[in-house]
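> When you get a sec, could you give me coordinates for this:
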Amino acid sequence: MDTTVPRETFDAAYEDATAGWVVGEPQPAIVALEREGYVHGSVLDAGCGTGEHTIHLARLGYDVLGIDFSERAVNLARRNAEQRGVRARFEVADALVLAGEPRYDTVVDSALFHVFGPEDGRRYAAALHRVCRPGALVHVLALARTGEPGFGPRISSGAIREAFTDGWVVEDLGTSVYRAVAHGDHATELGVAPGAAVDLPAWLARVRRV
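Coordinates of the predicted model:
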């Protein structure tokens, strides 16, 4: 991504029910991270969307807050949590300007970082540094720019390394998959039925605050 995706893009996708990132379940990669012990303490779900990861982690007993700049997304997340009988916390907040006392031990970023251009990627990393405790882990699941078919704002692995520099150590960065729903032209291009779930190439990074 050379520039940040315009914010109105997201509310329009929620309004039109064409948000490819709304899959009705947490990402398998994030579920696996928790099972493997990489989620601990106070958790921030940055760019929580409709709340799947916040709800999943709250159900497991974590102290987790989901944030999104889209008020519509947060309202949908709250409704989803209520329908599932899970007490989960959500707030409307801009992940680029987070501030306050460091309080998070884990950050889950599923499909947020990849919407940022280089400058905003660095702003985001700096904002997370302000609100994370020393030793905190940030998990970034982002669509990967590869030669494989896909859609959405795809990035190189270098974009993650370049953003998380000062005050961070990239402990692991490898390939993964991001589950999405293909709508319209995206479904046609991938040769699947409209509304079909697809697994897209992704990066999964583990970054530690120092």
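
> Going by C-alpha atoms from here, please, whenever you check contacts or count neighbours.
Will do.

> Is residue 38 part of a helix or strand, or is it coil?
The three-state label given to residue 38 by DSSP: H, G, I helix; E, B strand; the rest coil is coil.

> give me the number of residues near the closest residue to residue 13 other than its chain neighbours?
The shortest distance from residue 13 to any non-neighbouring residue, by C-alpha to C-alpha, 6 or more residues apart in numbering, is to residue 19 (4.7 Å). Applying other C-alpha atoms under 10 Å, we find 19 residues neighbouring residue 19.

> So which bits of stretch 166-174 are buried?
Neighbour counts over stretch 166-174 (16 or more other C-alpha atoms under 10 Å) mark 168, 169, 170, 173 as buried.

> want to put them side by side, so please do this one too:
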Amino acid sequence: MDQSPTLSRFDEFYKHRTPPWVIGEPQPAVVALVDAGQITGRVLDIGCGTGEHTILLAGAGHDVVGLDGAPTAVDQARRNAAAKGVPARFEVADALDLGSETTYDTVIDSALFHVFDDADRARYVTSLHAVTRPGSVVHLLALSDAGRGFGPQVAESTIRDAFRDGWVVEELSSTSYRGVVTDLHADLLDLPVGSTVNEPAWLARIRRL
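Here you go, the predicted structure:
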């Protein structure tokens, strides 16, 4: 499997172009979770990017913090929150080493899990374990291996295997992930740059034991 992208690579991406996962709004699958009352307690938006989900949750009154390893993304997220008048909190942090000083009841992972290689995926799940407690829930949205190569893709078995020890996968269903076509994918998808796509994805609800 390919190696996980470095944090510096992500930061450079945010500095020099708009990533295809930045759509200017929350993912519909995450909005549906919020509307269904699935987001409770203290919330971590891990890999928050430019902050759309953190802003959504903070605006709805949730106790939430958005973390990302790319300082440029966090700066953009703070500007986005200020522009919307939402007092959202953002911090720079390494998802592979979150520490254990703060624990969360709900974790939202929108398109982070699928970027990791096998070794870093195990480190990531261990890191999530350290910042959750028994009963905490991770909502994981990841591009599916049924997709067209819009980004890194994972199989259902990859998710289940990663969360085998110390967790239970309560639900894992098919959904979609919204993105914007850039020059990186225009030829592959045979679509013009700027097109919106809804690619196959997994949505998992995973509970910490």
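
> Residue 192 of the first structure: which of the buried residues of stretch 166-174 of the first structure is nearest?
Minimum distance to residue 192 of the first structure across these is 29.5 Å, recorded for residue 173 (C-alpha to C-alpha).

> That closest one belongs to a strand, doesn't it?
Yes: assignment of residue 173 of the first structure by three-state DSSP places it within a strand.

> Which stretches in the first structure count as helices?
Remark: helices assigned in the first structure by DSSP state H are 8-16, 28-35, 52-59, 71-83, 118-131, 157-163, 184-190.

> ok, and what's touching the second one?
I take that to be helix 28-35 of the first structure. 39, 53, 108, 110, 141, 176, 177, 178, 179 (C-alpha atoms under 8 Å, 6 or more residues apart in numbering).

> which of these are buried?
39, 53, 108, 110, 141, 176, 177, 178, 179.

> Surely the last one touches residue 197?
Yep, that's residue 179 of the first structure we're talking about. Yes: here residue 179 of the first structure lies in contact with residue 197, judged by C-alpha atoms under 8 Å, at a distance of 6.7 Å.

> Mutual contacts of the two, please.
Each of residue 23 lies in contact with both residue 179 of the first structure and residue 197 under the rule C-alpha under 8 Å, 6+ apart.

> Now flag whichever of the buried residues of stretch 166-174 of the first structure is closest to residue 156 of the first structure.
Nearest to residue 156 of the first structure among those, with distances taken as C-alpha to C-alpha, is residue 173, at 11.2 Å.

> show me the contacts for that closest one.
157, 203, 204, 205, 206.

> What is the neighbour count of the second one?
To tie it back to what came earlier, the one meant is residue 203 of the first structure. Residue 203 of the first structure has 22 nearby residues by other C-alpha under 10 Å.

> How about residue 68 of the first structure?
For residue 68 of the first structure, the neighbour count with other C-alpha under 10 Å is 23.

> again with residue 209 of the second structure
Neighbours of residue 209 of the second structure under the rule other C-alpha under 10 Å: 14.

> you'd agree it is up against residue 164?
No: using C-alpha under 8 Å, residue 209 of the second structure makes no contact with residue 164, being 10.6 Å away.

> how about the contacts of residue 173 of the first structure, which pair is most distant?
157 and 206 (12.1 Å).

> Pull the most distant pair out of the buried residues of stretch 166-174 of the first structure.
168 and 173 (13.4 Å).

> At the geometric centre of the second structure, which residue sits there?
The centroid of the second structure falls nearest to residue 110 when counting by C-alpha atoms, centre = their mean (2.3 Å).

> show me the contacts for it.
Each residue near residue 110 of the second structure by C-alpha under 8 Å, 6+ apart is listed here: 46, 47, 48, 140, 141, 142.

> which position in the first structure aligns with it?
Aligned by TM-score structural alignment, residue 110 of the second structure pairs with residue 110 of the first structure.

> neighbours of the residue nearest to residue 56 of the second structure when sequence neighbours are not counted, just the number please.
Closest residue to residue 56 of the second structure apart from its sequence neighbours, by C-alpha to C-alpha, 6+ apart: residue 26 at 7.3 Å. Here the number of neighbours of residue 26 of the second structure (other C-alpha under 10 Å) works out to 17.

> Give the aligned equivalent of residue 26 of the second structure in the first structure.
Under the alignment defined by TM-score structural alignment, residue 26 of the second structure is paired with residue 26 of the first structure.

> Good, wrapping up.
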